[in-house]
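>>> Sequence below, structure please.
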Amino acid sequence: MPTPSAVRPVHLLALLSSGLAYGALAYATPRTQFGQLLALLAVAFGLYVYLLKSGLPLRAGLLAALLLRLLWLPALPSFSDDYHRFRWDGLLVAHGINPYQYRPDELMAEQEAQRISADSTFQQLTPATSQRLAPIRPTLATLYPKLNSPHYYSVYPPVCQAAFGLASGLFPATEVGAVLVLRLLVLLAEAATAALLLALLRAFGQPLERVLWYLLNPLVLVELTGNLHFEALMICFGLLALWLLVRGRQTISALALGLAIGTKLLPLLMLPLLVRRLSWRQFIVYSAVAGGTVVVLFLPFVSLDLLRNINRSLTLYFSKFEFNASVYYVVRTVVFWRTGYNEIALIGPALGRTTAAFALLLAWREKPVTWPTLPRTLLFTLAIYYFLATVVHPWYVAPLVALSVFTSYRFALVWSGMVVLSYSTYQTSAYLENPWLVGLEYVIVLVVLAWELRRGTHAAPSNTTRTL
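Predicted structure coming up:
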């Protein structure tokens, strides 16, 4: 990578062009317009690679990362409709209704009376719930047709629910207002992530300019800031946990990891990597504090139905939903040829168990076992998880981009560019995936990964600078 110097006119031109591309994505590109979306993201990724290779100065890159995020501030999410469920859950939280206790169709029984009458799992509303529901019924009735999963219980952990409740509590009837609050929370998390990435890079003796690999990454900008996915908070809390571990502050680190798990369950995969970095006593205490933090976060939502309904949602996720998968699609096809059925209910959980086995194997075989090498091993742990998953939405790749900052691997950056091909699914309301585009995405990612492994990237010292 060239040595950063002063900002050159070509940098300004590239940044201005990036801003125009993001502006068009934020305000003039519905996700059904796949050709336009793909062209704009291709431009954004091309400029991203150029800016990193041309030696954009760190301060200029940090300022650009902030301004490009502020560009999205008043925009509604363009490529994801999940924010409608965020508002729905937030309205319930703000009015004292447990979002894990009732499905949206149960709360809107009038609109779903015929379907619900045949559903033995339907839960009748208590008088207290009906009373709390009354003031927000008109808003919920407006939101309900926009939900993409009205027949499923909420799957968002308590940290997300707190954010949703804050946004909907401040702006119960205003979509733009609630979105603005959520985006400000994401921006605060991204600002903290920037500071933590810089602190960790400095602690590991790595070039500070690597922070721009994450902060200027188009997928991160579009999916976290633009589409309001709370991987932003998960990444922030996860990096905070790592930074505190590096500084020897294990108890506070465990609290931070608990918050990360309370945002998304994925950071649980970090725990096996701590077994050999801490003594057994330290690991047990650390796990207990992290687990206790998660329990405390769930306490406001405790009910007899909590565990049952969350288990239902997770079971459905692993045994019914499929999107942009790789290994799973291959296994599904082979099994279908032999049985004539889609055996996702068996294949999904089996791949999940395989992921757990690989995670334990990586933790056991890891060499050397140091704090600077933890991001590398975690990167591969999460990569295996996604390669074996039945669902891989574009924003799932963002944590891989963050972890790659501390390694010499680039396959996650390539994946962050290729995963946008999955948006071809949304060109029609039928949501039909294009298997050729899915295959192209994973073939390119796996070829890059295999090439990096073969050339010995994994053996490169952690403080060595490599060009993109």
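>>> Please make it C-alpha for all contacts and neighbour counts, starting now.
OK.
>>> Could you tell me how far the residue lying farthest from the centre of the chain is located from residue 401?
Distance from the C-alpha centroid of the chain, by CA atoms, centre = their mean, peaks at residue 127 (37.0 Å). In this view, residue 127 and residue 401 are 48 Å apart by CA to CA, to the nearest Å.
>>> do the same with residue 17
Applying CA to CA to residue 17 and residue 401 gives a distance of 23 Å.
>>> And the two? Which one has more around it.
Taking other CA atoms under 10 Å, residue 17 and residue 401 do not tie; residue 401 has more neighbours (25 against 15).
>>> one more to put side by side:
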Amino acid sequence: MLELNNSIFERMLGVSNIIKYKKLPVLFILLSFGLYFMFAYDLVRTDSAKLLLLYSGLFICAYKLIKTTGFYFRVLVFAAILFRLLFLLSIPNLSQDFYRFIWDGQLLLSGLNPYLSTPDMQMELGALTDFSNLSELHSGMGSLSARNFTNYPPLNQLCFALANLFPENSILSSVIGLRLIIISADLGTLYFGKKLLEHLKLPSSRIFWYILNPFIIIELTGNLHFEGVMVFFLVLSLYLLSRGKRLKSAIFLAFSISIKLIPLMLLPLFFKWFKTEDDKIKLVALLKYYSAVGLTILLLFTPFFSTQFITNYSQTIGLWFGNFEFNASIYYLLREVGYTITGYNEIATISKILPIISVLIILSLAFFKKNNTIQALSSSMLLALTCYLFLSTTVHPWYLTTLVALCIFTNYRFPLVWSFVIILSYLAYANTDYKENLWIILLEYTTVLSFFIWEVFVRKRIRD
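All right, here's what the predicted structure looks like:
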């Protein structure tokens, strides 16, 4: 009993010492707490001025908090958890995607295949009589989501179902369930990201540029985007690969792909990981790795598999990648050229050409870069995904999550800059028709491309 009391006393003394000698970090934690509270419970996305002020203030506080603590690990972990838990009872205010997440989860728990019908179809059939919050979910997700088939992979669907198991069967209870899954994934990224950094002999404090990044906290915990779960499995896969555990690495990479399909495009980059010193490819090892990834994905999709599923899913993926445009960069320039030449929006043609360029860039990174270390592999992944986003017709803010995570294992920091200026894309929602101001888009990408060019091309030449 005496030992227990001493232990408690020592912990209390430790906390009091932090407060006494780390007054600035405590100040920035309190300021951040207030700003996050306002962001979570007193903000609508159409209030652009308030959105920009809160977001900018949070970035300043995050930077000062990390710097003034001297990377005091316990304090920063405490802050990271506190800021996430602050959002627990809030309804997302920058995105309505969570309504579809809850809908798909409810379908799965009802024994229905979420890939075989759209919400509009289900509403017309009127068969979901015991479906919780039916009308509110359908109206909340918006007409675009309601009239299209789901595009979320199977492991993501499982997460949606688990979130709906939270007691009370209300939208808030499902939101809490979704949020707890995402927070758990972030803590997993913190743990394995730190271990990977230590294994690479890099400063473990780098992990906080991801974990305490306001963009990450707001887009994942706040807006309930599952890129954070995808990143957790990707980081875990890289950690296992660095430890020589290839089979486990392949399985968790497949898990990452089964949350979001984006890591699928990174598979060619593993080619030179299996290259020996005499430039020979260990073909058997490479094929085993790819086979483990492929079989795991196939097994996860199997419960939903049917001819109709293939048709619906491929149609939806093609729709999302080729028919919508938002916060694009190179595509918008090419679109203007198309308007000048033909007088029409040439998205149908341009959206077919740009992915081909992305594939060629990824293949060049796979075959011409030495991706035989985790740092080199992470750099290639980062550059591949960055080029893909530069060439995309649609770049929603949460798409940057993987870039922010990967950059901490590299010498590149432009994703951190992008994670700050990406908030400008939300200004479009202040307009009733969601029309983007292209001058604002130009400001965003001029800033990002300037840092990108400096870090990737100019700085390298100066060093050489």
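>>> In the first structure, which residue range corresponds to stretch 93-102 of the second structure?
Mapping stretch 93-102 of the second structure onto the first structure (TM-score structural alignment) gives residues 78-87.
>>> Residue 55 of the second structure contacts residue 217, doesn't it?
No. Using CA atoms under 8 Å, residue 55 of the second structure is not in contact with residue 217, being 11.1 Å away.
>>> Stretch 263-278 of the first structure: end-to-end distance?
24 Å.
>>> what's it in contact with?
156-160, 230-231, 233-234, 238, 257, 260-261, 283, 287, 359-360, 363, 369-371, 374, 377-378, 381-382 (CA atoms under 8 Å, 6 or more residues apart in numbering).
>>> can you pull out the helices in the stretch 201-350 of the second structure?
According to DSSP state H, counting those that start in this stretch, the stretch 201-350 of the second structure carries its helices in the segments 208-211, 214-216, 227-242, 246-257, 283-301, 307-322, 330-342, 347-368.
>>> Columns distance to residue 17 of the second structure on top of these, output as a markdown table?
Converted to a markdown table, the helices of the stretch 201-350 of the second structure look like this (distance: least, CA to CA, whole Å):
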| stretch | distance to residue 17 of the second structure |
| --- | --- |
| helix 208-211 | 22 |
| helix 214-216 | 27 |
| helix 227-242 | 33 |
| helix 246-257 | 41 |
| helix 283-301 | 49 |
| helix 307-322 | 53 |
| helix 330-342 | 52 |
| helix 347-368 | 49 |
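>>> closest one to residue 445 of the second structure among those?
Nearest to residue 445 of the second structure among the helices of the stretch 201-350 of the second structure is helix 330-342 (9.5 Å), distances taken as CA to CA.
>>> Against which helices or strands is the closest one packed?
helix 347-368 (3 or more CA pairs under 8 Å, 6 or more residues apart in numbering; DSSP states H and E).
>>> Where in the first structure does the helix it packs on fall?
Aligned by TM-score structural alignment, helix 347-368 of the second structure falls on residues 344-365 of the first structure.
>>> buried ones in the matching stretch?
The neighbour-count check on stretch 344-365 of the first structure (16 or more other CA atoms under 10 Å) flags 344, 347-349, 351-352, 355-356, 358-360, 362-363 as buried.
>>> With stretch 151-171 of the second structure instead?
151-157, 159-164, 166, 171.
>>> what's in contact with that stretch?
101-102, 104-106, 108-109, 115, 132-133, 173-178, 181, 226, 255, 257-261, 300-301, 304, 313, 316-317.
>>> what's the first-to-last distance across that stretch?
End-to-end distance of stretch 151-171 of the second structure (CA to CA): 21 Å.
>>> same thing with stretch 397-415 of the second structure?
Counting by CA to CA, you get 12 Å between the two ends of stretch 397-415 of the second structure.
>>> for it, the distance to its chain's centre please.
Distance of stretch 397-415 of the second structure from the chain centroid (CA atoms, centre = their mean, to the nearest Å) equals 10 Å.
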